[in-house]
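Colleague: Take a look and give me a structure for this.
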Amino acid sequence: MTERPAKRRRVELSLDDKLKIIKSFESVPKPTFRSLSEKFSIGKSTVGDIIKKREVYKAEFEKNISGNKRRFNNACKFDKLNELVWQWFCQARAKNISISGPIIQEKASEFAKELAVADFKGSNVMPPKTSAERIAAYRARIRSNPNKKLDYLNKERIRDKRRRL
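Modeller: All right, here's what the predicted structure looks like:
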């Protein structure tokens, strides 16, 4: 039986490091993604992602953002809409109303019209950043009131198991 290769260590690059990669990429002769990935000890796809977003990184640098900063504000432009949908969802589940994805999409579209959001398109995917936090909060509420049904959480667990397979 063959052993798995050692997992590569996660490397978080600062803005300065990303700008060094961009400058190296724009130099003559142009280096390959592989040579840059070996030089900075990161994956080739990470180099590609940095090159794709080079204009964003250059703009951040020009705004005098600290070069040591590793992450930027990735706030969703529909935060208010997300919050309204989440509040509606919690209220509906508290009343034991069964809710499916299309129902959530429809309600989100209604809220978008009320808020006059022009470029909103309802998707059937929750943002990964918040879905785990919200499910955990929902679980905590249910634990505090054990008489509530767990059908929503059970569906989420089944989906997670299917994704893993």
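Colleague: CA only for contacts and neighbour counts going forward, please
Modeller: Will do.
Colleague: Quick check, R54 in contact with I22.
Modeller: Yes. Contact between R54 and I22 holds when scored by Cα atoms under 8 Å: they sit 6.6 Å apart.
Colleague: Neighbour count for those two, which is higher?
Modeller: Shown here are R54 and I22; by other Cα atoms under 10 Å, I22 has more neighbours (21 against 17).
Colleague: What residues sit buried inside the host helix or strand of E55?
Modeller: E55 is located in helix 54-62, with elements delineated by DSSP states H and E. By neighbour count with 16 or more other Cα atoms under 10 Å, helix 54-62 contains the buried residues 54, 57.
Colleague: here's the other one to compare against:
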Amino acid sequence: MSAVKRKLKTLSLAEKLEVLQAAKSCKKKKDVAEQFGLPMSTLSTIIKNESDIMKKIQNGQSLSCKRQRIAEFPGLEECSLKWFEQCRSQNISVSGLMLQENAEIYSKSPGLTNFRASNG
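Modeller: All right, here's what the predicted structure looks like:
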């Protein structure tokens, strides 16, 4: 028997919503999995996480988003974003280095530890 390689497939929120709607339409789970090219375990996980998927959609997360990235320092990220938006509203060009320096300054005021500004 030969080993079968599975191609990993990351679904967006819109695709997960389609999968959930198909699963609710009284189709067999096997047929839904085949329709979307998913393993049964992935389909089961999507169905199990339906409430989380719906919360993300209700909170306005982009339907094309495939992965949610959570900030390690959300307060710092919010301050940096506000600063960036203020600069852009005044037509001030902002470079990556300026963002890093600004984040370093904000990280010292609330006393955050282990913060290091990166290119990301």
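Colleague: circling back: average gap between the helix holding E55 of structure 1 and structure 2?
Modeller: Relative to the matching residues in structure 2, helix 54-62 of structure 1 has an average distance of 0.6 Å after the fit, by mean Cα distance after the TM-score superposition for structure 1.
Colleague: And the next helix or strand past that helix?
Modeller: helix 79-94.
Colleague: And the contacts of stretch 44-53 of structure 2?
Modeller: 13, 16-17, 19-20, 23 (Cα atoms under 8 Å, 6 or more residues apart in numbering).
Colleague: Please repeat the previous calculation with a cut-off of 7 Å.
Modeller: Under the contact criterion Cα atoms under 7 Å, 6 or more residues apart in numbering, stretch 44-53 of structure 2 has outside partners 16, 20.
Colleague: That one: end-to-end distance?
Modeller: 13 Å (Cα to Cα, to the nearest Å).
Colleague: what do you get for stretch 52-72 of structure 1?
Modeller: 16 Å.
Colleague: and it, how far from the chain's centre?
Modeller: Its chain's C-alpha centre and that of stretch 52-72 of structure 1 lie 19 Å apart, by Cα atoms, centre = their mean, to the nearest Å.
Colleague: What range does it cover in structure 2?
Modeller: Stretch 52-72 of structure 1 corresponds to residues 48-68 in structure 2, going by TM-score structural alignment.
Colleague: Over to stretch 93-101 of structure 1?
Modeller: Taking TM-score structural alignment, stretch 93-101 of structure 1 hits no residues over in structure 2.
Colleague: Need the distance between the two termini of that stretch.
Modeller: Note: stretch 93-101 of structure 1 ends 14 Å apart using Cα to Cα.
Colleague: Check stretch 81-101 of structure 2 too.
Modeller: 13 Å.
Colleague: repeat for stretch 57-71 of structure 2
Modeller: First-to-last residue span, stretch 57-71 of structure 2, Cα to Cα: 19 Å.
Colleague: And stretch 7-27 of structure 2, by the same measure?
Modeller: By Cα to Cα, the extent of stretch 7-27 of structure 2 from end to end equals 24 Å.
Colleague: before we move on, what about stretch 31-50 of structure 2?
Modeller: 19 Å.
Colleague: Next, the buried residues of that stretch.
Modeller: Buried residues in stretch 31-50 of structure 2 (16+ other Cα under 10 Å): 32-33, 38, 43, 46-47.
Colleague: Any chance you could list what contacts the lengthiest helix in structure 2?
Modeller: The longest helix of structure 2 (DSSP state H) is helix 74-89. The contact list for helix 74-89 of structure 2 (Cα under 7 Å, 6+ apart) reads 102-103, 106-107.
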